[in-house]
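Asker: make a model of this:
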Amino acid sequence: MKCSGCGANIQFEDPRKPGYIPREVFEKRVEEGKEILCQRCFKIKHYGKLEPVEYNWDFKNQLKSYLGGFEVVLWVIDIFDFESTYREDIANILKGKKIVYVINKIDLLPKAVTVKEVKEWVKRRIRTTNPEDIRVVSAEKNYGLRSLVKHLIKLTDKVLVIGVTNVGKSSLLNKICTHENTISPFPGTTLGILRRKARDANLYLYDTPGIMTKDRILDLLDPDCQKRILPRGELSRRTFKPRGERTVFMGGLCRFDIKYETELSPIFLLFSSKEVVFHETKRKRADELMKNRLGDFLKPPCNKSRYEDFKWKKETFILKEGEELAVAGLGWLSVRRGPFIVEVTVPENVKLAVREALVNPKR
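Answerer: The predicted structure follows:
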């Protein structure tokens, strides 16, 4: 028997591993005809508390083994964290399959950004030959879900659903399918394949475990801090016009040292969750702040942390108007007036990417 929340096989021996439930609790719930949830899913659902488990999913090999039974793959991508959730290693594994790209969390973007603009931007990024296979949705706001189901029905009666952790797969499927599994803001909630039936349609969706990454700011945070930092509403944004040698922090784990060689100082915007602290300071104070206020004033991290506990890297970029610098799992910098030079300090594994602007900086 599987947990109806995360899909893990029910077991009674080891609380540290997926699917654990005390045997007496299991027998009581079976006797009473109640839903069978493992201890982990029960605590997520009723108390909003995540308990870690020892679980590793070798997504490359297991995903390849799953693909044999499916012609259509629904790939859920987070528009807030596009660079981390649309990944070339996944795209390579999916070659030869019909892919429907579900671009989720459109509700996080400024209202001035249109769905058409997002769709055209994504089309240029993933180089798909069929724009109909790009479906822009908001699971949170129920936007685009009905048309997504109609599109899938035209293609097949069974779909494999994949995505990186925290792109909103479970929330999406709970909106369009008949049986709810465990939704939580914590990454890695789904631990085994779950077969789900779409409401009022001859369509089955097979939900796979979220693919874990190691190159996002989010991956460096504890589960409670991840829950706080993940954006829940429209993104926070702030405009900066630094003059002279200035440093701008986006939380405590991302620092921008700004340099320019023109008479006009740069203008840029930062986009992130409302829980992320934006702070501008003099360059000479930045080192002190980063070492003494990490996780205290500068969040994330959400608790006082030691600068020495992280391995840091510095990367330098020349940014022009109309470009954005995305920081994986945290947000992005959007250039309104440039060019200028920015030296970025982040933990060493965090992915940084310059891209065409998603949000028009003149808005």
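
Asker: okay, CA-based contacts and neighbour counts for the rest of this
Answerer: OK.

Asker: list the contacts for the closest residue to Leu148 other than its chain neighbours?
Answerer: In space, Leu148 comes closest to Arg135 once its chain neighbours are excluded; the distance is 6.5 Å by CA to CA, 6 or more residues apart in numbering. By CA atoms under 8 Å, 6 or more residues apart in numbering, the contact list for Arg135 reads 100-103, 119, 144, 148.

Asker: let's see this one next, to set against the first:
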Amino acid sequence: MGGSPVRESALYCVGCGVPLQAADPKQPGYVPEKVLAEAEQDAVCQRCFRIRHYNEVAPVVQDPGYYEDLLQRIADTDSLVVQVVDLFDFDGSWIPDLPRWIGENPLLLIANKIDLFPRSVRHGRIREWVRRSAERLGANPVDIVLCSAAKGIYIREVMAAIERYRQGRDVYVVGVTNVGKSTLINRLLHDFGDGGQPITTSPYPGTTLDTIRIPLEDGRTLIDTPGIVRKDRLSEWVSPADLKVIVPKGTINPRVYQLNDRQTLFLGGLARVDFIKGPRQPFVLYVSNALYIHRTKYEKADEIQRAHLGELLTPPEDPSVLPPWRKQRFHIAGGGKQDLVIAGLGWIAVGKEAADIEVWVPEGIQVELRPSVI
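Answerer: Next comes the predicted model:
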């Protein structure tokens, strides 16, 4: 790697990439006028300063068209495209129509957060599952590398793959919000760079607001891009405090519930799973260890939801932040494991026996069946 993140002008925030300005404290890139006058290459905006030093988060709403314009520009370059995906939320962290956006550029897939999986799970199996899933989504990556940016696992393999496949070209790092993209780049800077000013990271989506360019040793550039927003994930809707509950901090401890039909599981106050019909069987939950799970009889579920949403059933602490709940129906054929995935929250391993299941989530949240990852 080369040096610290830079922009063509020094008057850009090295943490999130936006132009620095002293005119409007409510707009991205604000710094006091005195700070702006003395700003140097490694200056950060007030928002990034508060995130780094006080763990404050000020969400910024970006025009979705901005991300599309950025992706379209990548297709016109001769670059290596590195997509970072979240293994805990693979489908929800995939960029829709990615092959169309990147054109003829090669795609290197970095599957982050391998540390969340139990140690008994073979990494080779997960890597093959990622390849099949990418092909199902229409992509043909040149390679797949598993890693944990937070824990520093397989970071050397990530760096080696980037060098192998870029072949003297620029590198665009892309991903949806909250997949650990900037954390990964900071890890690469720390381990292989000069230890310069880090990119700002936080647990809240949308921390990087504009492209950040990092010089490479051969004169080329690694470009960190803003996280692309997908509103069909629960993680995009909740507050920073609630996000800390639903985003796993360490290895997932699967929770097994042996359910009879006409039983219900509440996943905090974010989702409800009704087992409508089928023989007694296990429902194995792969969600944050901190997320509260409540089991009850199906006949009592409506009453409990009305009385306890936002109290016993949290997060969210404020249910009004979510769209109205809508029901989705699934028939499980049985005879083979499948994952019932709730985007931005986790998944439930089912399929040992046939089952009719109804899943209630806020309207617009993606819920789907997929081949089992474990």
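
Asker: any chance of the contacts of Arg135 of the first structure in CSV, plus distance to Glu83 of the first structure?
Answerer: Conversion of the contacts of Arg135 of the first structure to CSV gives the following (distance: CA to CA, whole Å):
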residue, distance to Glu83 of the first structure
Val100, 18
Tyr101, 14
Val102, 15
Ile103, 12
Lys119, 15
Gly144, 22
Leu148, 23
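
Asker: of the residues you listed, which is the nearest to Leu155 of the first structure?
Answerer: The closest of the contacts of Arg135 of the first structure to Leu155 of the first structure turns out to be Val100 (CA to CA; 9.9 Å).

Asker: show me which of the contacts of Arg135 of the first structure is closest to Arg306 of the first structure.
Answerer: Nearest to Arg306 of the first structure among these: Ile103, at 36.3 Å, using CA to CA.

Asker: the closest one and Asp133 touch, don't they?
Answerer: No - the pair Ile103 of the first structure and Asp133 fails to qualify as a contact (CA atoms under 8 Å) at a distance of 10.3 Å.

Asker: those two: which is more packed in?
Answerer: Per other CA atoms under 10 Å, whichever of Ile103 of the first structure and Asp133 has more neighbours is Ile103, with 25 against 18.

Asker: just tell me what that one corresponds to in the second structure.
Answerer: Under the alignment (TM-score structural alignment), Ile103 of the first structure pairs with Ala111 of the second structure.

Asker: helix/strand/coil for its match?
Answerer: strand (DSSP: H, G, I helix; E, B strand; the rest coil).

Asker: again, but for Asp224 of the first structure
Answerer: Asp224 of the first structure is classified as helix under three-state DSSP.

Asker: Val248 of the first structure and Phe278 of the first structure, how far apart?
Answerer: Shown here: Val248 of the first structure relative to Phe278 of the first structure, a distance of 7 Å by CA to CA, to the nearest Å.

Asker: ugh, wrong one, I meant Tyr20 of the first structure
Answerer: Per CA to CA, Tyr20 of the first structure is found 41 Å from Phe278 of the first structure.

Asker: now swap in Asn166 of the first structure and tell me
Answerer: For Asn166 of the first structure, the distance to Phe278 of the first structure - CA to CA - is 23 Å.

Asker: okay, the two: which has more neighbours?
Answerer: Remark: of Asn166 of the first structure and Phe278, Asn166 carries more neighbours, 26 against 22, as counted by other CA under 10 Å.

Asker: show me what contacts the more buried one?
Answerer: So Asn166 of the first structure contacts 185-188, 210 (CA under 8 Å, 6+ apart).

Asker: nearest to Arg238 of the first structure, of the residues you listed?
Answerer: Pro185 (25.0 Å).

Asker: wouldn't the closest one be in contact with Cys225 here?
Answerer: No - using CA under 8 Å, Pro185 of the first structure is not in contact with Cys225; the gap is 10.4 Å.

Asker: settle it for me: which of these two has more neighbours?
Answerer: Set side by side, Pro185 of the first structure and Cys225 show more neighbours around Pro185, with 24 against 18, by other CA under 10 Å.

Asker: separation between that one and Pro231 of the first structure?
Answerer: 10 Å.

Asker: Ile193 of the first structure now?
Answerer: 26 Å.

Asker: those two: which is more packed in?
Answerer: Ranked by neighbour count (other CA under 10 Å), Ile193 of the first structure and Pro231 place Pro231 first, with 21 against 18.

Asker: now check the second structure for the residue matching the more buried one.
Answerer: Using TM-score structural alignment, Pro231 of the first structure sits opposite Pro248 in the second structure.

Asker: ok, for its match, nearest residue in space, not its chain neighbours?
Answerer: In space, Pro248 of the second structure is closest to Ser288, 4.5 Å off (CA to CA, 6+ apart).

Asker: ok, the one you found - contacts?
Answerer: Counting by CA under 8 Å, 6+ apart, Ser288 of the second structure has contacts 245-249, 252, 345-346.

Asker: tell me the counterpart of it in the first structure.
Answerer: Using TM-score structural alignment, Ser288 of the second structure sits opposite Ser273 in the first structure.

Asker: before we move on, what about Ile102 of the second structure?
Answerer: Checking TM-score structural alignment: Ile102 of the second structure goes with Leu94.
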